[in-house]
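Peer 1: quick one: sequence and predicted model below, then my questions.
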Amino acid sequence: MEIPVDDYALGAAVATDLVTTSPTVRESTGEALPTPISLAVFLAGHGLQLEAPLPPTKDDVFQVQLLRREVRGIVETETADQAVSGCRVLLRRAGLAPVLHRASDGKWQWHVPTAPGASLADELAAFISTALLGVVRALGHERFRACEAPGCRGVFVDTSRAGRRRYCMPELCGNRHNVAKHRARRQARSVDA
């Protein structure tokens, strides 16, 4: 697998989505990656074509669940230096020295190849860590955030243009928070009436 260095948004989205598969974040629904099939669906949903043999195995699921903890730890770091150090550790699992290739448009692009025979989790670690390093360089460490929804324990990487994302899963946490605010306003109006 060759990971483009300048396209960090997809890898950051994968990092965020991987962290939100945890039962720590999904307390009501539990583990979102319990089986090889769920892991295959997760990877396919992000368009990831890893060189590791498919379909994923039970051991791949376990290794990715462990990776998820490491990624969460990086997103929760207090400083950019800590985040970069954590990413370097992940990158060493399968990442090789960067290479320069000419793209189809004729421009030169940096890529990080992964070691032949690297496990699925190690390739995913290299992919995510390369993206997180790109976020730190291009957008800054302050884009690593905790979800603002009350009661949510999720974390995420905000790669939005404006940098104003507030929730790890906007469609779930953001909606839940907005519904709670709406109900509180409605209740306050009925008390005042």
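Peer 2: Done, it's in.
Peer 1: could you use CA atoms for every contact and neighbour count after this?
Peer 2: Fine.
Peer 1: quick one, helices of this structure?
Peer 2: With DSSP state H applied, the chain shows helices at 8-19, 36-45, 58-75, 80-92, 120-138, 175-192, listed in chain order.
Peer 1: what sits closest to residue 165 if chain neighbours are left out?
Peer 2: Using CA to CA, 6 or more residues apart in numbering and skipping residues adjacent in sequence, the residue nearest residue 165 is residue 158, 6.0 Å away.
Peer 1: and the longest strand for this protein?
Peer 2: Among the elements of the chain assigned as strand by DSSP state E, the one spanning the most residues is strand 108-113.
Peer 1: redo the helices of the chain as JSON lines? Include distance to residue 166.
Peer 2: Compiled in JSON lines, the helices of the chain are given as follows (distance: least, CA to CA, whole Å):
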{"stretch": "helix 8-19", "distance to residue 166": "13"}
{"stretch": "helix 36-45", "distance to residue 166": "23"}
{"stretch": "helix 58-75", "distance to residue 166": "14"}
{"stretch": "helix 80-92", "distance to residue 166": "20"}
{"stretch": "helix 120-138", "distance to residue 166": "17"}
{"stretch": "helix 175-192", "distance to residue 166": "11"}
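Peer 1: and residue 51, which of those is closest to it?
Peer 2: helix 120-138 (7.6 Å; CA to CA).
Peer 1: what angle sits between the closest one and strand 108-113?
Peer 2: When axes from the mean of the first three to the mean of the last three CA atoms, to 10 degrees is applied, the directions of helix 120-138 and strand 108-113 differ by 140 degrees.
Peer 1: dump the helices of the chain to TSV, plus distance to residue 30 and mean neighbour count.
Peer 2: Output for the helices of the chain, formatted as TSV (distance: least, CA to CA, whole Å; neighbours: other CA atoms under 10 Å):
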stretch	distance to residue 30	mean neighbour count
helix 8-19	13	23
helix 36-45	13	16
helix 58-75	13	19
helix 80-92	26	18
helix 120-138	21	24
helix 175-192	17	12
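Peer 1: take this one as well and set it beside the first:
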Amino acid sequence: MRISITDYVVGATLAGDLANTSPTVQAAAGEALPTPDALMEFLAGHGLRLDSVDGRLPNDDDVRQVHLLRREVRGVVETETDDQAVAGGAVLAGRAGLRPVLERDPTGRWQWYVPTRPGAPLAEELAALIGIGLLGAVRALGHDRFRACAAPGCRGVFVDISRGGRRIYCRPDVCGNRINVANHRERRRLDSTAR
């Protein structure tokens, strides 16, 4: 796998999404990655084609290793300082990442990439991708974009890569919508009692 140093969005988004697959985030939903098939679906949903799974499905050991990685990633997103986030991101990036290389992209422009070690396990390739994404997010956006979800009852985390930097929910379509519906119902209730 070749990881673009300049495109941190993929890894930073993956960090929050992976951390939020834990059953402790949304207890009612349970474990989001219980099987190799679920892990493969998660990877495909993020458009990932990792060298370690090229031509094969993830196995139970891959799932176990990704569950362990998920804890590490959450720990980095929840760090209190940018120095801690950078240190954690560097550890993740170094799990399978090799030294950066300068290569031409399909348009002929020079781009920085970090290749992963040939034969690296799935969790290590994911760690490198996420680590580089988190490092890029700290550099480009700042550590204050590493956030916990503002929805009551949700323990999700995310890296806000939005242009305005005002995102407050880990999954706006779920957590944000739930809050908006509750607020709407409350306004209707207040309007009906005021009449």
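Peer 2: Yep, it's here. Quick caveat: nothing in here was measured; it's all calculated off a predicted structure.
Peer 1: in structure 2, what stretch matches the longest strand of structure 1?
Peer 2: Under TM-score structural alignment, the alignment places strand 108-113 of structure 1 onto residues 110-115 of structure 2.
Peer 1: not counting that stretch itself, show me its contacts.
Peer 2: Counting by CA atoms under 8 Å, 6 or more residues apart in numbering, the neighbours of stretch 110-115 of structure 2 from elsewhere in the structure are 1-6, 97-105.
Peer 1: could you tell me which of those residues count as buried?
Peer 2: By the neighbour-count criterion of 16 or more other CA atoms under 10 Å, the contacts of stretch 110-115 of structure 2 include these buried positions: 1, 2, 3, 4, 5, 97, 98.
Peer 1: residue 6 of structure 2 -> structure 1?
Peer 2: For residue 6 of structure 2, the aligned position in structure 1 is occupied by residue 6, per TM-score structural alignment.
Peer 1: for that match, which non-adjacent residue is closest in space?
Peer 2: Of all residues beyond its chain neighbours, the one nearest residue 6 of structure 1 is residue 134 (6.9 Å), with distances taken as CA to CA, 6+ apart.
Peer 1: same deal with residue 29 of structure 2?
Peer 2: In this structure, residue 29 of structure 2 finds its nearest non-sequential neighbour in residue 23, 6.9 Å apart by CA to CA, 6+ apart.
Peer 1: with residue 34 of structure 2 instead?
Peer 2: Of all residues not flanking residue 34 of structure 2 in the chain, residue 63 sits nearest, at 7.4 Å (CA to CA, 6+ apart).
Peer 1: show me what contacts the aligned residue in structure 1 for the one you found?
Peer 2: Counting by TM-score structural alignment, residue 63 of structure 2 lines up with residue 61 in structure 1. Residues touching residue 61 of structure 1, when contacts are defined by CA under 8 Å, 6+ apart, comprise 33, 34, 35, 36, 39.
Peer 1: contacting residues for the residue nearest to the first one when sequence neighbours are not counted?
Peer 2: The shortest distance from residue 33 of structure 1 to any non-neighbouring residue, by CA to CA, 6+ apart, is to residue 39 (5.7 Å). Residues near residue 39 of structure 1 by CA under 8 Å, 6+ apart: 33, 56, 61.
Peer 1: what number of residues lie near the second one?
Peer 2: Using other CA atoms under 10 Å, residue 56 of structure 1 has 19 other residues around it.
Peer 1: list the contacts of the nearest residue to it once chain neighbours are set aside.
Peer 2: For residue 56 of structure 1, ignoring the flanking residues on the chain, the nearest one in space by CA to CA, 6+ apart is residue 36 at 5.1 Å. Remark: with contacts taken as CA under 8 Å, 6+ apart, residue 36 of structure 1 is in contact with 55, 56, 57, 58, 60, 61.
Peer 1: tell me how far the second one lies from residue 129 of structure 1.
Peer 2: Same thing as residue 56 of structure 1. Counting by CA to CA, to the nearest Å, the separation of residue 56 of structure 1 from residue 129 of structure 1 is 21 Å.
Peer 1: alignment lookup: residue 124 of structure 1 to structure 2.
Peer 2: With TM-score structural alignment as the criterion, the equivalent of residue 124 of structure 1 in structure 2 is residue 126.
Peer 1: and residue 87 of structure 1, how close does it get to residue 178 of structure 1?
Peer 2: Residue 87 of structure 1 sits 34 Å away from residue 178 of structure 1, going by CA to CA.
Peer 1: first-to-last residue distance for stretch 19-36 of structure 2?
Peer 2: Across stretch 19-36 of structure 2, the straight-line distance between its terminal residues is 17 Å, by CA to CA.
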